[in-house]
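Visitor: what's the 3D shape of this:
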Amino acid sequence: MEKTWIVVADSTHARIFYACNRVQPLTPVTELSFPEARLRTQDIYSDRPGRVFESADESRSAMEPPDVRDQQQHAFAREICEKLDAGRNQQKFAALMLVAPPAFLGAMRHSMNSQLGKMVEKNVQKNLVMEEESRIREYLFN
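Guide: Take a look at the predicted model:
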């Protein structure tokens, strides 16, 4: 296990660690946050949904609002992957481990380019972003 970065993330916060081996403590590399994901629904949607007029008759119906939470989650996943890709380009790591809830893990995998995707050695579908480093190590190395 040489030059491994560990990403522990959820839809609002991400921590990236460096692990040089299985026994030494994880070294923090950086933290990213996405405070917009914490907004209340009424703060995201400013008004009522728009209306659609049917051309065949005079009926109207409301348009479905876009899923802003899902868009925010994918935007944050892209931000994390851009940071990881920059590290890959600078050869700061040779392998990746991802720890995230299932939905966000999927968003991250979807946002990765093929070179970065090939570097992923392990996925853990768990929300450990607020856990201590020792607890994260238990899930990764046991």
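Visitor: Every contact and neighbour count from this point should use C-alpha atoms.
Guide: Noted.
Visitor: Identify the residue spatially nearest to the spatially most central residue of the chain, adjacent ones excluded.
Guide: Per CA atoms, centre = their mean, the C-alpha nearest to the average position across the chain is that of Ala77, at 3.7 Å. Computed as CA to CA, 6 or more residues apart in numbering, the closest residue to Ala77 that is not its neighbour in sequence is Met108, at 4.9 Å.
Visitor: repeat for Ser111
Guide: Taking CA to CA, 6+ apart, and ignoring the residues beside it in sequence, Ser111 has Arg78 as its nearest neighbour in space, at 5.3 Å.
Visitor: Tell me which residue lies farthest from the centre of the protein.
Guide: Summary for the chain: using CA atoms, centre = their mean, the residue whose C-alpha lies farthest from the chain's mean C-alpha position is Asp57, with a distance of 44.9 Å.
Visitor: please give me the structure for this one as well, since I'd like to look at both together:
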Amino acid sequence: MAELKEGTWVVVTDSEKALFLRNLTDHEDPNFEVVSKEEQENPPSREQGANRPGRMNDNGQGQKSAMDDTDWHQLAKERFAADLSDRLYARAHRGDFDSLVLVASPQVLGNLRESLHKEVSDKIIAEVPKTLTNHPLSEIEKLVKSELDAA
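Guide: Down below sits the predicted model:
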């Protein structure tokens, strides 16, 4: 079972914002403080694309097919995970944390895992596959503790 020691960092993220938290106490009575917040504005794809999707010629006279438009919204989500992993690497390299708990939806955790540096991966003590970015801090403390207790 992973335990929240004093100084453990908890990163609560979705694909558009991240809360960097530090545990000030112990596992029995976690008390998180906000170290920093990161947020990315990511409007729907339809608001980000400049042009209509293109069309291409098919086999056959006068036949055309529509091409898929770029999913700008999804690209921004993936770029956010890569940027977050770079921020975590910089913080780990500076020695800001020795242990880390990642809290995100399974999909975001997957995107993060792909881009995390080994120096950060080695410090992860637990992953919580839940989206908690819009929860109050006191609720995040309870939910993270209960998830770690159940593991």
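Visitor: how about the residue nearest to Ala77 of the first structure, what's its match in the second structure?
Guide: Applying TM-score structural alignment, one finds that Met108 of the first structure aligns to Leu112 in the second structure.
Visitor: ok, average deviation of the helix or strand containing its match from the first structure?
Guide: Leu112 of the second structure is part of helix 106-115 when elements are defined by DSSP states H and E. Per the superposition on the first structure, helix 106-115 of the second structure and its aligned residues are separated by 1.5 Å on average (mean CA distance after the TM-score superposition for the first structure).
Visitor: if I pick the aligned residue in the first structure for Thr131 of the second structure, what's in contact with it?
Guide: Under the alignment (TM-score structural alignment), Thr131 of the second structure pairs with Asn127 in the first structure. Listed by CA atoms under 8 Å, 6 or more residues apart in numbering, the contact partners of Asn127 of the first structure are Val8, Ala9, Asp10, Val99, Ala100, Pro101.
Visitor: Let me know the closest of the residues you listed to Lys122 of the first structure.
Guide: Val99 (8.4 Å; CA to CA).
Visitor: Just give me the match in the second structure for that closest one.
Guide: Under the alignment defined by TM-score structural alignment, Val99 of the first structure corresponds to Val103 in the second structure.
Visitor: now the helices for the second structure?
Guide: Chain-ordered helices for the second structure, with DSSP state H as the definition, fall at 45-48, 72-94, 106-115, 118-121, 137-150.
Visitor: Looking at these, spot the one closest to Leu21 of the second structure.
Guide: When the helices of the second structure are ranked by proximity to Leu21 of the second structure, the top entry is helix 137-150, at 9.3 Å, counting by CA to CA.
Visitor: thinking again about what came up before, I figured the residue nearest to Ala77 of the first structure was touching Glu79, is that so?
Guide: No - with contacts defined as CA atoms under 8 Å, Met108 of the first structure does not count as touching Glu79, sitting 9.4 Å away.
Visitor: More neighbours: which of those two?
Guide: Met108 (24 against 17; other CA atoms under 10 Å).
Visitor: Quick check: that one vs Arg78 of the first structure, distance?
Guide: 7 Å (CA to CA, to the nearest Å).
Visitor: Check Trp5 of the first structure too.
Guide: Between Trp5 of the first structure and Arg78 of the first structure the distance is 17 Å, computed by CA to CA.
Visitor: who has more neighbours, those two?
Guide: More crowded of Trp5 of the first structure and Arg78, by other CA under 10 Å: Trp5, with 27 against 18.
Visitor: which residue lines up with the more buried one in the second structure?
Guide: When the two structures are superposed using TM-score structural alignment, Trp5 of the first structure falls opposite Trp9 in the second structure.
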